[in-house]
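[1] My questions are about this predicted structure, shown below with the sequence.
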Amino acid sequence: MNKNLSEILRFRRHQLGQLIDFPAILWSGISSPRNFPANKYPYRANSHFLYFAGIPLENAAIVLERGNMQLFMDDPHPSNNLWHGAAPNREEIAAKIGADDAKPMTELVEQLTIINDLENIATIPVQDAATWTQQTQILNRFILPQQPLTGRDLELAKAIISLRLCHDDMALIELKKAVNVSIAAHKKGMKVTRAASLEAEIRAAMEAVIISENMTTAYSSIVTVHGEILHNQHYHHAIKSGDLLLADVGAETANGWASDITRTWPVSGKFSPTQKDIYDIVLTAHDACIANIFPGVEYAEIHLLAAKIIAEGLVNLGILRGKPEDLVKMDLHALFFPHGIGHLLGLDVHDMEDLGDLAGYDLGRERSSRFGLSYLRLNRPLLPGMLVTIEPGFYQVPAILNDPKIRNQYQYLVNWERLAQFADVRGIRIEDDVLVTTSGREVLTAALPTKTSDIENLVS
């Protein structure tokens, strides 16, 4: 971030001060040990903390009140220089992020006592157990990530959501950095595919690009020839001629801003006729959804548009029988496109989902129980400054398609013999990051091609 970091952070805190009339405290969290204390998982600061503090401090807390911020953190222990090198002290960090005051963590309880009304202090649970236990002890009430927010905590969450839904200029600078590195990673993955023998080789090449730019992955990468497994964490499979490889890989900047891109390509460099037929259906849905993004448009309508186009395409191929509109009402499309069209993107890849559906669903809305709508992560009218993903797909999920009840229920609506001719299409997803603008949309990931001919050229 540039020299205006402290000004941007002060403005964010000022905005929060205009929305709430009570003090709030946000913790950064701490790293968790892996099997023994000195061997720790990579640390990632809490995103709500990051939004107002700007940098990923560990074991720190900020008290926010009337637009002001007090920073609580300890100076590095003398042994830190030996094991981890020199680090800035508390006062230096406070100056960098524009804190109004900075004190050791030991004085946090004393400061809260001065406020003298623990029930009036709001917070949001941090995911690691050590921190939410500390939150519970200091505030003298249960603070649990799995527990719905109530009272002041709920008011704080709603205020933060209203700020984080639409990105400011500095956030967009960071997000575009992450996007550009992710685009380079995907191009590298395509380039090395024909010489690879394992999924792992392609994943390694893609993540090497991200690491070389001093970034991390925003989530656990999906690089697999088994794209029918939606969140496939395995990458040991052999690459075989005729396979499609699905790569869902996104970079995250050092300050926590995420990207999220998926492409699917033929490992041989050439789509088969059946693969191209299905890919083009998904691409048609993808392009239509992006073309219909405008301020005020309901994101759920974008999802239903994708569902209708996919159903229509499968009818035209002879896989489904019936009118596309009727098939969508019966959730037939969800046999092959079970997830939602996308989600919010920001400081987390699924931005603010630690708050459940508070961020994703507009006031008064609840998740549908319908199979074709129950996995929709975002159900709001679009606003300028929102960054969303558009990611339609087609998957032949064995757990769905081999279920005797489903096959019996839809025996006349699915042409199972025709579907069997598309056995070389396990999973296809095409995902881009789209910024809602005042007049329409900007596809931040547009530099990464989606057309089959362009994909084939990149792989070949």
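    All right, it came through fine.
[2] Going by C-alpha atoms from here, please, whenever you check contacts or count neighbours.
    Fine.
[3] Okay, the nearest residue to Asn46 once chain neighbours are set aside and Glu213: tell me how far apart.
    Leaving aside its sequence neighbours, Asn46 sits nearest to Ser28 (C-alpha to C-alpha, 6 or more residues apart in numbering; 5.0 Å). With distances defined as C-alpha to C-alpha, to the nearest Å, the gap from Ser28 to Glu213 amounts to 24 Å.
[4] put this beside the first:
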Amino acid sequence: MNSELKIDSGLCMGPGTHMVPLELFDTNRKRLVDRLKTKNAPKNSIVLLEGGNDVPVHDSDITYLFRQESYFMWAFGITDPGCYGAIEVDTGIAHIFIPKFPAEYAVWMGRILEKDEWRNKYGIENVHYVEDLNNVMNDLKPSTILTLKGMNTDSGLCSKEASFKGIENFNVNNTLLFNEIADLRVCKTKLEIEVLKYVIEISSAAHRKVMRYVSVGKTEYQCESVFLHYCYEVGGCRHVSYTCICGTGHNASILHYGHAGAPNDRKIKEGDMCLFDMGANYYGYASDITCSYPVSGVFTEDQKTIYNAVLNANLAVLSSAKPGVSWADLHILAAKTLLEDLKKAGIVKGNVQEMLKDGVAAIFQPHGLGHLMGLDVHDVGGYLPNNPPRPTHIPGVDKLRTARILEENMVLTIEPGCYFIDHLLDHALKDPNLSKYFEADVVNRFRGFGGVRIEDDVLITKDGAVNLTKVPRTVEEIERWMAGKDDDKY
């Protein structure tokens, strides 16, 4: 490396916010090179990734707030749009390719950075212009260009394969890279874990602030605004990881409430349960936390019954999660624990194992137990070729975003829930095979209740799962916090 190159220390939003060291991305590039060598990548091959571009709002000249493409961010840590990155597999030498802007660009976007400034900002010595990409590749003479092409099993969408004018003149392999880089993103490095801890802690504090803000007469979006303001003002988190879900009353039974057709616009009423699912994002790294509690700050007996059933499922998984355990088995454990408590409450009846087999748990929790988390809130690597396939033997398990065996340094969410969804309850009560398990009168009493979800972000260590989320969780803790107590506990 050039001895005069003065590398910036990392990516940071300013005083009080976390410094993301450039070493994080350098480490990821080294991991990728090492993995590709074990997979017999062709000699003198080059990985080529294309970053994200500004996206216009329909046909206007306004763009959406930019967020970098996740694989590109993982490898290069570049926050600017319109870039490419390359890694020589034999040597690990990295190159970045930046846009070349006309001089008048400075009028609208500020002074145009020189190549040396890009080198310092991102810690990569070899900086070229995008327009020179073909010439640089001709000079490097790669035997193979490895590009990223594969399907995200969460979305069903394909990754963005790098392309440039002249790539057709090179030998391109788009089958080797995807599975390897996706698998590497599953287990986090120590530096990545530090970023995740930071964004989870900021999100936890923001949730705690909302818990003390919420009251009858306020709107759901006002609670959302408190969360967003805290994460940005205190944590430097310009993005959230997904659209905030601020469901109250019946809206708490809508799993992805908060979308454009229902934009967190309900006025909160007396007796409501709140289900607030919100997570900040810091330099691409995600958090994902759900807190459920009564707007009054004091649980009724029915609210306490459902909340504790979900909490028991959450804690059962948390105590059992460790390397070597199947995520699918943990989903079943959560479902079994939930059904046992619902049976004690007189909501369902019959043999719990038979209920599991017939899909009763999926009526109350139609989603999976949780998901991998990292640079995407539903992180990649859930169903790669060498991992367990999507299970189908029990209804509800087929909704899992991964069925992998847990490994050290995975970060996942544990998010069991219990919802009273009219559509699913109506179907179950009309189905002779399902209706026998339900106490219809009791079920109907809970119509309009909404739902409860308790979602924690956890790190898998060699000794088990460590909960990184810092919010009140038991009924007693929630009631004390909402009453203005326990300030020194979190």
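    Received the coordinates, thanks. These numbers were taken from a predicted model, which means no experiment stands behind them.
[5] Provide the TM-score value for the superposition.
    Laid over one another, the chains give 0.89 as their TM-score (TM-score structural alignment, normalised by the length of structure 1), with 443 aligned residues with a C-alpha RMSD of 2.7 Å.
[6] Of Ser28 and Glu213 of structure 1, give the one with the bigger neighbour count.
    Each of Ser28 of structure 1 and Glu213 has its neighbours counted (other C-alpha atoms under 10 Å); Ser28 has more, 25 against 14.
[7] and the alignment partner in structure 2 of that one, how far is that from Thr305 of structure 2?
    The equivalent of Ser28 of structure 1 in structure 2 is Gly51 (alignment by TM-score structural alignment). To Thr305 of structure 2, Gly51 of structure 2 is 48 Å away according to C-alpha to C-alpha.
[8] any idea what Gly284 of structure 2 aligns with in structure 1?
    Gly284 of structure 2 maps onto Gly256 in structure 1 when the alignment is built from TM-score structural alignment.
[9] number of nearby residues for the residue lying closest to that match once chain neighbours are set aside?
    Across the structure, with C-alpha to C-alpha, 6+ apart as the measure, the residue nearest Gly256 of structure 1 apart from its sequence neighbours is Leu347 (5.5 Å). The tally of other residues near Leu347 of structure 1 (other C-alpha under 10 Å) stands at 25.
[10] and Leu373 of structure 1, what pairs with it in structure 2?
    Alignment of Leu373 of structure 1 against structure 2 is given by TM-score structural alignment, with Val397 as its counterpart.
[11] brain fart, Tyr41 of structure 1
    Under the alignment defined by TM-score structural alignment, Tyr41 of structure 1 is paired with Tyr64 of structure 2.
[12] now swap in His333 of structure 1 and tell me
    Under the alignment defined by TM-score structural alignment, His333 of structure 1 is paired with Ala361 of structure 2.
[13] same deal with Arg10 of structure 1?
    Per TM-score structural alignment, the equivalent position to Arg10 of structure 1 in structure 2 is Asp26.
[14] where's its match relative to Gly451 of structure 2, distance?
    Note on Asp26 of structure 2: its distance to Gly451 of structure 2, by C-alpha to C-alpha, is 44 Å.
[15] quick one, which of these two is more surrounded?
    For Asp26 of structure 2 versus Gly451, the count of surrounding residues by other C-alpha under 10 Å is larger for Gly451: 31 against 20.
[16] I'd guessed Leu112 of structure 1 sits against Ala122; true?
    No: under the criterion of C-alpha atoms under 8 Å, Leu112 of structure 1 lies out of contact with Ala122, with a separation of 11.4 Å.
[17] Quick check: longest helix in structure 2 by residues?
    For structure 2, the helix reaching the highest residue count under DSSP state H is reported as helix 190-213.
[18] Done for today, thanks.
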